[in-house]
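Novice: Take this sequence and fold it.
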Amino acid sequence: MTVDVILPCLNEEAALGWVLGRMPDGYRPVVVDNGSTDRSAELARELGAHVVHEPRRGFGAACHAGLLASTADVVCFMDADASLDPRRLPGVAAPVLGGDADLVLGARRPRTAGVWPWHARLGNAALARTLRRRTGVRLHDLGPMRAAARSRLLELGLTDRRFGYPLEMVLRAAAAGWRIAEVDVDYLPRAGRSKVTGTVRGTLRAVADMRRVMAELG
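Specialist: Model prediction:
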């Protein structure tokens, strides 16, 4: 069975060679170019990825464009910045493919010091704690690497197109009675500077988007 891997991408030319070169057999990369000014889209196409262009800026906009463009029964999401190893995808997708879970999140485990800045880790921990209280699901990370059935994700009716998209997915899935699981994945030094967790401002922006989603979904 082929699994589509949705990779939202904004100026990740430096990372794409490593990421796409480590894609496991049976996992088809769908790179969603979200307005890159470097050669990200061209390089991804040269390396055999299916490339989708999403002009509307926003992490959620890119993720959802990839979801709409994919054709596999099961899809994965992961960042395209080399902070996550594609070779961990089979472990994340296995519970979904085997029918043991409906949504699987990869809980990040840093492999070197300084990979996860304190402000990003603190914000993630606070949100995960709130998420546990809201859903009753024992999660420790919002999991940028994740897997689920494509058709069921579309049925959730996700509307956020910013950084609240991953959180909305978990909240709506929990409300729908999905079986949500978590598996550990390596968290590695990304290529280049992070647009979100690399700065306090970026982290605060992401947290604000997620708090907005929390409030909207009651």
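Novice: From now on I want contacts and neighbour counts done on CA atoms only, so please keep to that.
Specialist: OK.
Novice: now the strands: where do they sit in this structure?
Specialist: With strands called from DSSP state E, the chain shows them at 3-9, 27-33, 50-53, 74-77, 103-110, 145-149, 180-187.
Novice: Residues in contact with the fourth one: which ones?
Specialist: Outside strand 74-77, the residues within contact range by C-alpha atoms under 8 Å, 6 or more residues apart in numbering are 2-7, 63, 67, 89, 93, 96-97, 144-150.
Novice: quick one on the thing from earlier: need the strands of the chain in a markdown table with mean neighbour count and distance to Ala206, can you?
Specialist: Putting the strands of the chain into a markdown table (neighbours: other C-alpha atoms under 10 Å; distance: least, C-alpha to C-alpha, whole Å) gives the following:
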| stretch | mean neighbour count | distance to Ala206 |
| --- | --- | --- |
| strand 3-9 | 27 | 16 |
| strand 27-33 | 26 | 20 |
| strand 50-53 | 20 | 23 |
| strand 74-77 | 25 | 18 |
| strand 103-110 | 22 | 17 |
| strand 145-149 | 25 | 17 |
| strand 180-187 | 19 | 19 |
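Novice: here's the other one to compare against:
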Amino acid sequence: MPQITVIIPAYNEALSIGKVVAGIPRELVQQVIVVDNNSTDSTGQVATQAGATVVWEPRQGYGQACLTGIAHALNQVPPPDIILFMDGDFSDYPEEIPLVLHPLLTQGYDLVIGSRALGQREPGSMTIPQIFGNWLATTLLRSLYNARFTDLGPFRAISTQALCQLNMQDRTYGWTVEMQLKAAQQNIRYTEVPVTYRKRIGVSKISGTVKGVVLAGYKILWTIGKHYRRK
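Specialist: Okay, the predicted model is just below:
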């Protein structure tokens, strides 16, 4: 049985993180790592009580939190064979983890994206700027990298070998698109599966503010362009 670790970057998700951790199928997952990304609420305490390993990361940024979680996971004995990422706001369905893992476990894929675009979305779970931004980014990935994605969703699983090969660097909003464009560049076997998506608990730090939407959109487009120029 492959060793599977779930990494959840979390910033002020005390209202939701316990539900996320409790919903993860532990018959498949050996370890749940919650990276408390400098929260000012009780996110870490709630996650610990729910059974997660909590790692503190004071340097804020989605990518930074993911990198810290990866470093912690790789220091375990044995290290995981597969790492799955999901958000801590309860918008993803933890019970769908087996759906995301299935292509890695049975079909030889190295990267699986849980696509909200292909699945069912609760009305209002994604804002119009989010929907448009996903469409624009995936269209650019297809045009510039011949990468066939429909979403930049955070719910994703990747083999540890492929993840190390990608040499992830982004520490902020460009994390998800960096992984996908590098996978296309390096001919890593990837696919998507439909996932269900609901309204998050609490207010989004990105889509919940105009500043967050603008900064995230700019960083995603900048990341796509930066790697294309290198290509």
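Novice: Any chance of the strands of structure 1 in CSV with distance to Gly218 of structure 1 as columns?
Specialist: Putting the strands of structure 1 into CSV (distance: least, C-alpha to C-alpha, whole Å) gives the following:
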stretch, distance to Gly218 of structure 1
strand 3-9, 28
strand 27-33, 31
strand 50-53, 33
strand 74-77, 26
strand 103-110, 21
strand 145-149, 24
strand 180-187, 20
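Novice: Show me the one of the ones you listed that comes nearest Arg138 of structure 1.
Specialist: strand 180-187 (8.2 Å; C-alpha to C-alpha).
Novice: quick one: the closest one to strand 103-110, angle?
Specialist: 30 degrees (axes from the mean of the first three to the mean of the last three C-alpha atoms, to 10 degrees).
Novice: The residue positioned nearest the centre of structure 2: what's it in contact with?
Specialist: With the centre of structure 2 defined as its mean C-alpha position, the nearest residue by C-alpha atoms, centre = their mean is Pro154, 2.9 Å away. By C-alpha under 8 Å, 6+ apart, Pro154 of structure 2 lies in contact with 85-87, 113-114, 176.
Novice: gap between Gly217 of structure 2 and Asp89 of structure 2?
Specialist: Applying C-alpha to C-alpha, to the nearest Å, the value for Gly217 of structure 2 to Asp89 of structure 2 is 20 Å.
Novice: Of the two, give the one with the bigger neighbour count.
Specialist: In this view Gly217 of structure 2 and Asp89 are compared by other C-alpha atoms under 10 Å, and Asp89 has more residues nearby, 26 against 20.
Novice: Please pull up the equivalent of the more buried one in structure 1.
Specialist: By TM-score structural alignment, Asp89 of structure 2 lines up with Asp81 in structure 1.
Novice: all helices for structure 1, in order.
Specialist: 13-21, 40-46, 59-69, 89-97, 118-135, 150-155, 165-175, 200-216 (DSSP state H).
Novice: and the aligned residue in structure 1 for Ile158 of structure 2, what does it touch?
Specialist: Mapped onto structure 1 by TM-score structural alignment, Ile158 of structure 2 lines up with Ala148. Going by C-alpha under 8 Å, 6+ apart, Ala148 of structure 1 touches 74-76, 93, 96, 102-104.
Novice: same thing with Arg59 of structure 2?
Specialist: With C-alpha under 8 Å, 6+ apart, Arg59 of structure 2 has these contacts: 37-38, 65.
Novice: and what of Asp25 of structure 1?
Specialist: Contacts of Asp25 of structure 1 (C-alpha under 8 Å, 6+ apart): none.
Novice: Show me what Ala216 of structure 2 aligns to in structure 1.
Specialist: Ala216 of structure 2 maps onto Ala206 in structure 1, by TM-score structural alignment.
Novice: How about its match, nearest residue that isn't a chain neighbour?
Specialist: Spatial nearest neighbour of Ala206 of structure 1, chain neighbours left out: Phe163 (5.3 Å); criterion: C-alpha to C-alpha, 6 or more residues apart in numbering.
Novice: How much space separates Ala14 of structure 2 from Ser39 of structure 2?
Specialist: 9 Å.
Novice: If you count surrounding residues, which of these two has more?
Specialist: Neighbours were counted for Ala14 of structure 2 and for Ser39 using other C-alpha under 10 Å; Ala14 has more, 22 against 18.
Novice: Now do stretch 87-96 of structure 1: distance to the chain's middle.
Specialist: 13 Å (C-alpha atoms, centre = their mean, to the nearest Å).
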